[in-house]
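Peer 1: just coords:
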């Protein structure tokens, strides 16, 4: 099969990690990068050896050699950039959160289906070996049913009203930036809850600096979730089952070890991942593109809209409007 030529739009920290990991994906290569500043694009291109560097996103979209575009800009630009890429016939891997709300997400997916162009949210955790393993162990039923889920993600971020994390016009706040990971984990294991309760603390810029969430399911099953920019938290996930416990060790959303506790025994499993972990989702998208798919068979459009619905519900509960 021919090598799939990737383009990257938005050249920040995540884009650098993604570009580095893309080098380990067979049948894929970084072909073009784009920034609003040509100097930044040229510097990024030199570091990661891309063939082309562009000073505008549109130039990259117009390059007929580009097969797939990875969008790594701030959240608020995902919707419009994805629509533009699809209208240019380019497959898209769009960084999480996929959009600012469900309406935007549905518009992106509708266009993807109309144009028959591949589109996927870059929920990279779903493709990591440790997470795949945890799902398999739970779905096997060997530990019985899930009784509860607990997950957190927190780090101290110095307040700066102009920085993306605290800037409302850039979709700032802990929920969309890091709270999405505990929410994703609960959804992936338990599905959509029957009821959501949430509370938050806000900064002077009107975004959440911390968010507490509780998902309630049938039979008394609960998920306690937390995100914060105020302090460093364990950033682990604990899944309590009828016959044991599975812990995704710190930091649970990226390549890590897991601890399985059952029948008085504790076993730690290491998955030997030597990359940052973005290569797993990149390899999947490359495969989907080669097969002519317009949707992932692992992280589907429906799952993306389910997740966005949950995030919208939490924002409504805490009173966060963009």
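Peer 2: Sure, I can see it. Note that this is a predicted model, so its numbers are computed, not measured.

Peer 1: Please make it C-alpha for all contacts and neighbour counts, starting now.
Peer 2: Noted.

Peer 1: Could you say which helix or strand holds the closest residue to residue 307 other than its chain neighbours?
Peer 2: Residue nearest to residue 307 in three dimensions, not counting chain neighbours: residue 184, with 6.7 Å by CA to CA, 6 or more residues apart in numbering. Using DSSP states H and E, residue 184 falls within helix 180-190.

Peer 1: So which elements touch that helix?
Peer 2: strand 146-154, strand 222-228, helix 301-318 (3 or more CA pairs under 8 Å, 6 or more residues apart in numbering; DSSP states H and E).

Peer 1: Pick the most deeply packed of those.
Peer 2: strand 222-228 (a mean of 25; mean count of other CA atoms under 10 Å).

Peer 1: re the thing from before, any residues touching the helix holding residue 184, and which ones?
Peer 2: By CA atoms under 8 Å, 6 or more residues apart in numbering, the surrounding residues in contact with helix 180-190 are 97, 135, 146, 149, 151-153, 193, 223, 225-227, 237, 253, 307, 310-311.

Peer 1: Mind jotting down where the helices sit in the chain?
Peer 2: For the chain, the helices defined by DSSP state H occupy 13-22, 38-48, 57-62, 78-87, 102-115, 129-139, 174, 180-190, 278-290, 301-318.

Peer 1: for the helices and strands packed on helix 180-190, which one sits closest to residue 212?
Peer 2: Closest approach to residue 212 among these (CA to CA): strand 222-228, 4.7 Å.

Peer 1: mind checking how far that closest one is from the chain centre?
Peer 2: Centroid displacement of strand 222-228 relative to its chain, using CA atoms, centre = their mean, to the nearest Å, is 17 Å.

Peer 1: Tell me, how many residues neighbour the closest residue to residue 143 other than its chain neighbours?
Peer 2: The shortest distance from residue 143 to any non-neighbouring residue, by CA to CA, 6+ apart, is to residue 243 (4.6 Å). When neighbours are counted by other CA atoms under 10 Å, residue 243 registers 15.

Peer 1: Let me see the contact set for residue 243.
Peer 2: Contact partners of residue 243, counting by CA under 8 Å, 6+ apart, are 142-144, 262-263.

Peer 1: Then residue 143?
Peer 2: Applying CA under 8 Å, 6+ apart to residue 143 gives the contacts 137, 241-244, 262.

Peer 1: Please produce a PyMOL select command covering the buried subset of those residues.
Peer 2: Applying 16 or more other CA atoms under 10 Å to the contacts of residue 143, the buried members can be selected in PyMOL as follows:
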select buried, resi 241+244
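
Peer 1: Taking the contacts of residue 143 together, which two end up most distant?
Peer 2: 137 and 242 (13.1 Å).

Peer 1: now the contacts of residue 143 as TSV including distance to residue 158?
Peer 2: Converted to TSV, these look like this (distance: CA to CA, whole Å):
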residue	distance to residue 158
137	39
241	38
242	41
243	42
244	39
262	41
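
Peer 1: let's bring in a second model and compare:
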């Protein structure tokens, strides 16, 4: 089996986590890293064993032997950096949120299809064994028809107006940073909602600190979703069905098992699932499987899913009055 040479574009905190996780992927090698600072790139490369370090994103395109690029820059840059790599013929795994808005996401998808190059959103949650197990159980009807889903994600972040989380220029706010997780999990289990209602509390910079959503579906199901940068929350996801309930164990975006409480059964059943390391290696291994098969998108996380998710984010932002610079 061949070895896949990975490159990382953008070297913030999540890039370090991804680089550590690559060590758990068979036939994966961190080959090149790119930052706007050469010294930062060289330090990162030394720490994680990358053969090449460059001090601009454009220089990355000149590094020979790259098989796939992981894009880990702020949300505001995902569109430009994905297009940079895709137009150079390099497969892309792009961090979520996929882009700032659906228009950008659609262009990324169009260019990938025109260039015949692989593109996938780096929604690592989709590839955890516990999520795979939960999807199997729900699709098999183990908890009956799902009638309601609740999911939350929150932590307390210091208010730094120029920081990534609160700066509108960097597409900050709880929704695109962590609210996308509850929205993702609701879409994974319940599909496209018919009705979306959103309210939010905005920071002085204009981005959302709290964002609460209620969704309704053609199936008759509903969902309650919440994200916040102002307080730690349980980070839980529970599905309520006609025959019982299912909970993703641990923090739901990186779960390590499934808990089933079926109606009429006195005790809940806990199903532990593998969770190695931080868990980013699951999505990386999936990308390599797709590339080995010559696929241009993931069958588990197709580009249509990511585009629809961005459209939902646009809908929510329109309701809470959050526009980013340059959106008009």
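Peer 2: Structure's in. What do you need? Computed from a predicted model, the values in this text were never measured in an experiment.

Peer 1: ok so, going back, across to the second structure, which of the contacts of residue 243 of the first structure hold up?
Peer 2: Using both residues aligned by TM-score structural alignment, their matches' CA atoms under 8 Å, the second structure keeps these contacts from the contacts of residue 243 of the first structure: 142-144, 262.

Peer 1: Looking at the second structure, name the residue matched to residue 277 of the first structure.
Peer 2: In the second structure, the residue paired with residue 277 of the first structure is residue 279, using TM-score structural alignment.

Peer 1: Run through the residues that contact that match.
Peer 2: By CA under 8 Å, 6+ apart, the residues touching residue 279 of the second structure are 21, 124, 128, 254.

Peer 1: Grab the nearest non-local neighbour of the second one.
Peer 2: The shortest distance from residue 124 of the second structure to any non-neighbouring residue, by CA to CA, 6+ apart, is to residue 283 (5.4 Å).

Peer 1: got it, and the last one?
Peer 2: Leaving aside its sequence neighbours, residue 254 of the second structure sits nearest to residue 125 (CA to CA, 6+ apart; 5.9 Å).

Peer 1: surely the one you found meets residue 248?
Peer 2: No. Applying CA atoms under 8 Å, one finds residue 125 of the second structure not in contact with residue 248, separated by 11.2 Å.

Peer 1: how near is the residue nearest to residue 124 of the second structure to residue 241 of the second structure?
Peer 2: According to CA to CA, to the nearest Å, residue 283 of the second structure and residue 241 of the second structure sit 29 Å apart.

Peer 1: ok, now which ones touch the closest residue to residue 96 of the first structure other than its chain neighbours?
Peer 2: Once flanking residues are discounted, residue 96 of the first structure sits nearest to residue 122: 5.5 Å by CA to CA, 6+ apart. Counting by CA under 8 Å, 6+ apart, residue 122 of the first structure touches 93-96, 98, 281.

Peer 1: Go through those residues and give me the one with the most neighbours.
Peer 2: Most crowded among the contacts of residue 122 of the first structure, counting by other CA under 10 Å, is residue 98 at 28 neighbours.

Peer 1: returning to that earlier point: can you pull the contacts of the residue nearest to residue 124 of the second structure?
Peer 2: So residue 283 of the second structure contacts 122-124, 126-127 (CA under 8 Å, 6+ apart).

Peer 1: if we can go back for a sec, for the kept ones among the contacts of residue 243 of the first structure, which two are the farthest from each other?
Peer 2: Going by CA to CA, the pair spanning those furthest: 144 and 262, at 11.2 Å.

Peer 1: contact partners of stretch 84-98 of the first structure?
Peer 2: Outside of stretch 84-98 of the first structure, the residues within contact range by CA under 8 Å, 6+ apart are 61-62, 66-73, 75, 78-79, 82, 105, 111-112, 115, 117-123, 176-177, 180, 285, 289, 304, 308.

Peer 1: What subset of the residues you listed is buried?
Peer 2: 61, 66-73, 75, 78-79, 82, 105, 111-112, 117-123, 176-177, 180, 285, 289, 304, 308.

Peer 1: So the spatially most central residue of the first structure versus residue 178 of the first structure, what's the distance?
Peer 2: Nearest to the mean C-alpha position of the first structure, by CA atoms, centre = their mean, lies residue 123 at 3.0 Å. If you measure residue 123 of the first structure against residue 178 of the first structure using CA to CA, the figure is 12 Å.

Peer 1: now residue 69 of the first structure
Peer 2: Distance of residue 69 of the first structure to residue 178 of the first structure, computed by CA to CA: 23 Å.

Peer 1: got it, and residue 147 of the first structure?
Peer 2: In terms of CA to CA, residue 147 of the first structure sits 24 Å off from residue 178 of the first structure.

Peer 1: With residue 104 of the first structure instead?
Peer 2: Distance, residue 104 of the first structure to residue 178 of the first structure, by CA to CA: 20 Å.

Peer 1: More neighbours: which of those two?
Peer 2: residue 178 (21 against 18).

Peer 1: measure stretch 111-130 of the second structure end to end?
Peer 2: Stretch 111-130 of the second structure: ends 33 Å apart by CA to CA.

Peer 1: Once you drop chain neighbours, what's closest to residue 240 of the second structure?
Peer 2: Among residues not flanking residue 240 of the second structure along the chain, residue 148 sits closest, at 5.2 Å (CA to CA, 6+ apart).

Peer 1: Test my guess that that neighbour contacts residue 242.
Peer 2: No. Counting by CA under 8 Å, residue 148 of the second structure stays clear of residue 242, with 9.7 Å between them.

Peer 1: residues in the first structure matched by stretch 293-309 of the second structure, start to end?
Peer 2: Using TM-score structural alignment, stretch 293-309 of the second structure pairs with 291-307 in the first structure.

Peer 1: What are the contacting residues of that stretch?
Peer 2: The contact list for stretch 291-307 of the first structure (CA under 8 Å, 6+ apart) reads 98, 102, 105-106, 109, 112-113, 116-121, 123, 126, 183-184, 187, 192, 285, 288.

Peer 1: which ones are touching residue 167 of the first structure?
Peer 2: The contact partners of residue 167 of the first structure, by CA under 8 Å, 6+ apart, come to 161, 173, 205, 207.

Peer 1: How many residues are close by the third one?
Peer 2: The reference is to residue 205 of the first structure. Using other CA under 10 Å, residue 205 of the first structure has 16 other residues around it.

Peer 1: how far away is it from residue 164 of the first structure?
Peer 2: Using CA to CA, one obtains 11 Å as the distance from residue 205 of the first structure to residue 164 of the first structure.

Peer 1: between the two, what contacts are shared?
Peer 2: Contacts common to residue 205 of the first structure and residue 164, judged by CA under 8 Å, 6+ apart, are absent.

Peer 1: May I have the residues that are in contact with residue 315 of the first structure?
Peer 2: By CA under 8 Å, 6+ apart, residue 315 of the first structure lies in contact with residue 321.
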